[in-house]
Structures are given as structure tokens and as C-alpha cells.
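J.: I need the structure of the sequence given here:
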Amino acid sequence: MNADELLDFALGQLDDPRRRALEEDARLDPDLDARIQAIRRGVDDLCDDGLAYAPPPGLAERTLAFVAQAPANDPAVLDYIPTRVPFRLADFAVAASIFIAGLLTLTPAVQRSRERMDQAGCVFNLKQIGQSLGEYATIHPSYPAPPGDRADAQSGLFAAMLRGAGLLPDLGVLDCPYNGRNDLAHAHKLASFEQAEELRRTDPASYEKMVNWDYGYNPGYRHASGRVGPISARPASLIAVVADQPPDGVLLGDVDHNSPNHYGAGQNVLYSDGGVRWLRSRLVGPDDRDVYLNNARKLEPGVHDQDSVILPPRVPFGTTAGR
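T.: Coordinates of the predicted model:
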């Protein structure tokens, strides 16, 4: 098992068969489990800078005083430059060739490292959202859902419900870094579900600018009575709750098209246990054939409690009307 595979496992990028095999290996091998946990902690540290520290008092003044005390007759940097460069043009050509060859060799590795860091950032964001949802679930019987008579509310307002409960202080976690940065300058206006709904009715243009994030939400499923019910806060099995947003337009109906957040390579999915897993296809499991459409192949709440559907942020909880 190489380091690349361990990193992919920590980021949730391995396919299910290999992932399950590694989970079993880690369960039986404490040393392997410790290595995996160390990698995950390292990824979290890279994604989160932690606390900021102020410089010691008077550092700037002491630095200026130290520079001012330098003897005036000390040689300057330019004094060390020779008057004649002891190299021929051919030497520069050889050095340039070596530099270009090295650059061509390193570029793919640098790009891969950057992609992995962006992937890690997406995983970190979804884990942060999962923590907020977990805290919400400790005081509510279900995950965020609008009042029963407000099924026309858009699913992206799950974030407004978390925000209103004081559980989502950093709205930056709603932006997937893999596809570039979204303009979340207007998102600070998001204060509560009622405030967002009022803005949607009175100032649609401002509302559109405010609800501008990369993750979709599972509105729940439709009961036999026809009523849409939210996901229970303590489901009996793993349910997809939040994920990279689905493809738009006609691509949504094509099961071979994944989320645009990762340029079609797959999607990160946050489950009800707080874990984030990477799906290379839209298949969730035998009871949930498409993470973006219900088992009736519609962009609507699930047809049963195991049928999860991740709606785009601006699709209503209870219906696809108005998309």
C-alpha cells in the first residue's frame, strides 16, 4: 500500500470495494489505522489555518532600529556582483534546457497536488456542514426543513435554517474550492429562513446573488399520504444529506453526468453519520440508484425513506416547479 493510496483513502476518493478492504485492514492493524488518522489530521490542518497570532509588541520598531545600527561601510549586496559574468552563451543554453525539462516534469505533479488540496478543501467544507447539521439534530427531530405550508421554499435555505440557529458562522464552507471561488459577498445577508424568504419575495435579484453556493441538499421523501417529510435526525441507515450540486439542464437526466463541481469526475457526498465519501458515479446503493434523481427518475423528494435526492440550491423542497 503506497502513500498515494492512503491519501486517496483519507480523502474518500477510493472506490467502494477497495475502500471497504482498507477499512477492514485498518480495523485489524492498529499501526495502519494510526497512519490513516495521522494523514486525516494533516489534511484537516492544511485546510484550516487555525488561530492567528499577533506579532510581539514593538517588533517593527526593534527591526528598524537594528537596520539603522548597521555600519555604513559594510558592503552592499550589489558589491558582490562580478564585473564580468564568467559564463558563455552555450552555458546559459544548457542551463535553460535543464530548467525547462525539470519544469515539464514537475508541472503534472504540481497540478495533481493542487487538485488534491482542492479536493481536501471540499471534503473539509462538507465535514463542517455535517458538524452543523449534527448540532441541529440534537435539538430538532429532523434535519432542516421548512414549515409544512412552505414546501415552495428553496432547498438551499437549509443553510438559512442553520444560520438562524447560530450553527453556520462561516458561509465560506458552502463554496467548493475545486471549481474556483464563488462570489459570496452577498451571502452575509443570510440571517434566517424567514428573512431569506422575505427577500425572495420582495427582491428576487438580491436573493439570487445571496443564494450562490455549490452544495445541494436532500429535502427528504414523500410519505404515502403525499406529504413530504424531512430526513429523521437519527436514521436507521446511511442517507445522503448534502453533496456537490447536480448537473444542470438536460444533463441532469443523464446518469453518466456527475456534478460540475469536480468537472464530471464524481461528487463528494455527506452522509447522515457525518462521513464524507467520494462517488465516482451517481449510484448510491441498491435502494438509491441516483443521488440526484429519485427512483422514479424525477427531480423530486425520494419515493421512500432510503431514496435520497440531492436538490440544487434553488429548487423547492416539495416540487420542481420554478426551477
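
J.: make it CA atoms for all contacts and neighbour counts henceforth
T.: Fine.

J.: ok, residue 125 - how many residues close by?
T.: 24 (other CA atoms under 10 Å).

J.: what's the helix or strand for it?
T.: helix 89-137 (DSSP states H and E).

J.: elements contacting that helix?
T.: Applying 3 or more CA pairs under 8 Å, 6 or more residues apart in numbering; DSSP states H and E, one finds that helix 89-137 makes contact with helix 30-47, helix 158-164, strand 267-271, strand 276-279.

J.: apply 6 Å and report the result again.
T.: Applying 3 or more CA pairs under 6 Å, 6 or more residues apart in numbering; DSSP states H and E, one finds that helix 89-137 makes contact with no other helix or strand.

J.: what's the angle between that helix and strand 267-271?
T.: 30 degrees (axes from the mean of the first three to the mean of the last three CA atoms, to 10 degrees).

J.: would you pull up how far helix 89-137 lies from the middle of the chain?
T.: Distance of helix 89-137 from the chain centroid (CA atoms, centre = their mean, to the nearest Å) equals 16 Å.

J.: leaving out the residues flanking it, which one is nearest to residue 10?
T.: residue 40 (5.7 Å; CA to CA, 6 or more residues apart in numbering).

J.: same question for residue 182.
T.: residue 175 (6.3 Å).

J.: the one you found reaches residue 214, doesn't it?
T.: Yes - taking CA atoms under 6 Å as the definition, residue 175 is a contact partner of residue 214 at 5.3 Å.

J.: what's the separation between residue 296 and residue 238?
T.: Going from residue 296 to residue 238 by CA to CA, to the nearest Å gives 20 Å.

J.: next: residue 11.
T.: Per CA to CA, residue 11 is found 19 Å from residue 238.

J.: next, the second sequence, to be compared with the first:
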Amino acid sequence: MERTPRRDSLNPDDDGERDSVDLLGYLLGAVDPEEAAEIAARLECDPVLREQADRIYASLPRSDEYWSNEPPPPGLADRTLAGLESLLDSGKVPPVGASHGDTPLTPTFPLETTPDSDPVTDGSSDTASLFPMSRLSPLAASDRLPAESRNWRALEWFVGLASVAIMACLLLQALLNSRHQARLLLCQDNLRSLGRALQDYAMMHRGLLPQGDSGTPLEVAGAYAPLLAQERLISDEQVLCPSSDAALTRVSFRIPKPYELERMSPTALAYAQSNMGGDFGFTLGYEVDGELQDLSTDGSPFRVIMADLPTAKGARHAGQVINVLFDDGHLSPFHRPATPLIDDSVFVNRAGRVAPGLDPDDSVIAPSGVSRVRALEFN
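T.: So this is what the prediction gives:
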């Protein structure tokens, strides 16, 4: 039977076709890569679907502070299984359910019978006369379980506990990997939304990207955030990655307004400039004959304009993944050690400096607090 699409009661323009899109599974990283790519493509061209995704994402619980940002040690489960297999192969651990031999088990409380002993009864039943409490005696040495049988039982308990521990490690590793994948997808969604905001800004400003005048508080790379927020194109959360420290304490994070930066003391201004760009770096542009050129967009699929900023430990995501946004709006995740095209060179120009590029094809992504004008002086 054909499924009838369900309309969104909150959106009168919804034609019901978006009901088949698993947005919740996409946001939680629970869909396969092929379906994730299809949903991402639909989000790129469907503003109503993006709004639905934003509402679902806003309703998701934020419990990242209870989880470690560090992935489990690689190969933990394999090493544990290998150790258990070697122990079983040594013959020191019997398989569960192995026979304990032909030694019969004796009752826990053998009866002591003597010709002169009289049954103690109260007349209520025959059982009391057959098993008087006065006739119970401690186990004789010959009646106790052999030491070998007790050892087998202890080893069975050990094997059972080891199996439970192995299963717990496997489940924990799968859960942590799932959470890292979900964080990576949410970070990619934030970077995509910034790319759309940059394109909207360029359309309103004759093809120019957000940039501040030299000699003002907005001459730094992170000025893109206050300028986009001033146009109401982005929110505070969009410049953060879910796995970052700022995201875990995002109650205290806010993109400053341009007029607020002008009123700050030098110390407060330096702090604001270093943090207002969030977890992403922005392009410094390029210079020609020592003159800094305006930041503009030409839709090049090869020129990088934004990327994840690496942390002190390397890439921000597990597996050394770095998300890169290109001028045409498409996003690609790269593994830093395995991708010579997108490695540390994206954060320096061809001269090896954190400064504007030497030509239009020399992309340089800088942290929020780097001044385009001052960086040019070091070229």
C-alpha cells in the first residue's frame, strides 16, 4: 500500500513530500552514508526542510558534558579478545559447562545417626523425627567438594565475568564512535549554514565577503561572525562545533556586536577578537604587490574560505578529520595525515607564514584574532 505523505501542521507551505526524510536519524548519525548524502543535498536546496532540521536539532538534549571528548584507545576490544583466546589455548581455563569428574556431591548437612539418639518431635509431622536439628553435624573432610572442583567453579566465574567485561567494552566503544560521528555531522551542518550565510551576504554586498576596515576592531579574520550576525544571517551556536569547549559552555558564548567592540578596553577587545570567530577559521584573502585585496567570492570550487581550526592535540574531530568549506559552498571532510592537498598548508601561505596569500589561488585560513593588515606586514 502506498504511503500517504504527512503534512507539517506548523508549515502551511509543506506539500508533505518531506515526511519521508529521516532528519532525526541524519542529525544523530544513524543513517547510512548514501542516505546521509542524499539528505544533505536536499537540505542544500530546500529552505523549509532546513528549518525543520533546525527545529529538530534545537530540541535535541545537550549532554556532551557527561561524555569524554577523547575516543577510546584504538584496538582495545581486539587486544582483550586476543588475551582471552591465549588464556583459553593454554588449557588453564576450562570451557563453561565442563564436567567436574565422577566425584559425587554430598549433602551439605549429612545426618549423624547413633543407636542411642532419640528423635525430637512435637508431633506435628514425621519430618521432624527423621531430620532432628540435634543430629546435624559439620561436614567431614571426606564429604567436602574436592579442591579441584572448587577451582573449576572459580574459573567458570572468571570466564563469565571476562565475557561480560568484553561485551561492555565493545558496546561502550560503539556508543562513543556513534557520538563522535554525530558531533562531526553537526559540525559539518554548522559550517554549511555559514557557507549559505556568506553567499547571502555576498549577494547583498556586490560579491564581497564580510571584512572590516583596517585600523578598526573588525580588521581581524573573525570579523565575519559579527558582520553576519549584524545582518541576522547566523546565530551564536552556528560558529561552534558540538565537541568544542565553547559549545559545552555555550551559555556564556555570544558573538559581540560591532559597536560593542568599539567600546571595549584593549584587554577585553583582544579577548573578544580571539574568540568571536568560534571554532572556525576564516580566509585572510591575498595581496598583490604588497596591497591587500578585498575579500570577494567568485564561486571557485578549489579556493578554501573556511575550515575547522585545529586544537593543540591536532584536528578537532576523532580520526584527524578536518572540515573544509570552499568558495562555491560545498564542504569536504579530509583526513589530515592522508591528504597532502589539505594539510597544514591551508593555514599558512606559500611563504610558510600566517598571512594573506601571495595570489588568488593561495588560500590561507587564520584564527579569529589574526589581523589581516598586521599579517600583511610579515609577508
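
J.: what about the residue nearest to residue 182 of the first structure, how many neighbours?
T.: With other CA under 10 Å as criterion, residue 175 of the first structure counts 23.

J.: corresponding residues in the second structure for the host helix or strand of residue 60 of the first structure?
T.: Using DSSP H and E, residue 60 of the first structure falls within helix 59-68. Counting by TM-score structural alignment, helix 59-68 of the first structure falls onto no part of the second structure.

J.: go through that helix and flag the buried ones.
T.: Residues of helix 59-68 of the first structure classed as buried by neighbour count (16 or more other CA atoms under 10 Å): none.

J.: likewise for stretch 189-199 of the first structure?
T.: 190-193, 196-197, 199.

J.: can you put those in a markdown table and add secondary structure and distance to residue 20 of the first structure?
T.: What follows is those, written out as a markdown table (DSSP: H, G, I helix; E, B strand; the rest coil; distance: CA to CA, whole Å):
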| residue | secondary structure | distance to residue 20 of the first structure |
| --- | --- | --- |
| 190 | coil | 40 |
| 191 | coil | 41 |
| 192 | coil | 40 |
| 193 | helix | 39 |
| 196 | helix | 42 |
| 197 | helix | 43 |
| 199 | helix | 46 |
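
J.: compared with the first structure, how much does stretch 190-198 of the second structure deviate?
T.: When the first structure is superposed, stretch 190-198 of the second structure averages 0.9 Å from its matched positions, counting by mean CA distance after the TM-score superposition for the first structure.

J.: let me fix that, I meant to ask about stretch 167-175 of the second structure.
T.: Mean deviation for stretch 167-175 of the second structure: 1.7 Å (mean CA distance after the TM-score superposition for the first structure).

J.: rewinding a little: what about residue 11 and residue 238 of the first structure, which has more around it?
T.: With neighbours defined as other CA under 10 Å, residue 11 of the first structure and residue 238 compare such that residue 11 has more, 24 against 15.

J.: mind listing what the more buried one touches?
T.: For residue 11 of the first structure, the contact set (CA atoms under 6 Å, 6 or more residues apart in numbering) is empty.

J.: ok, now how distant is it from residue 207 of the first structure?
T.: Counting by CA to CA, the gap from residue 11 of the first structure to residue 207 of the first structure is 33 Å.

J.: how many neighbours does residue 93 of the first structure have?
T.: By other CA under 10 Å, neighbour count at residue 93 of the first structure equals 11.

J.: whoops, I mixed them up, residue 314 of the second structure
T.: The tally of other residues near residue 314 of the second structure (other CA under 10 Å) stands at 14.

J.: ok, the one 4 residues further on next?
T.: A count of neighbours around residue 318 of the second structure, defined by other CA under 10 Å, yields 18.

J.: how near is the residue nearest to residue 182 of the first structure to residue 212 of the first structure?
T.: From residue 175 of the first structure to residue 212 of the first structure the distance is 8 Å (CA to CA).

J.: kindly report the same for residue 151 of the first structure.
T.: From residue 151 of the first structure to residue 212 of the first structure the distance is 20 Å (CA to CA).
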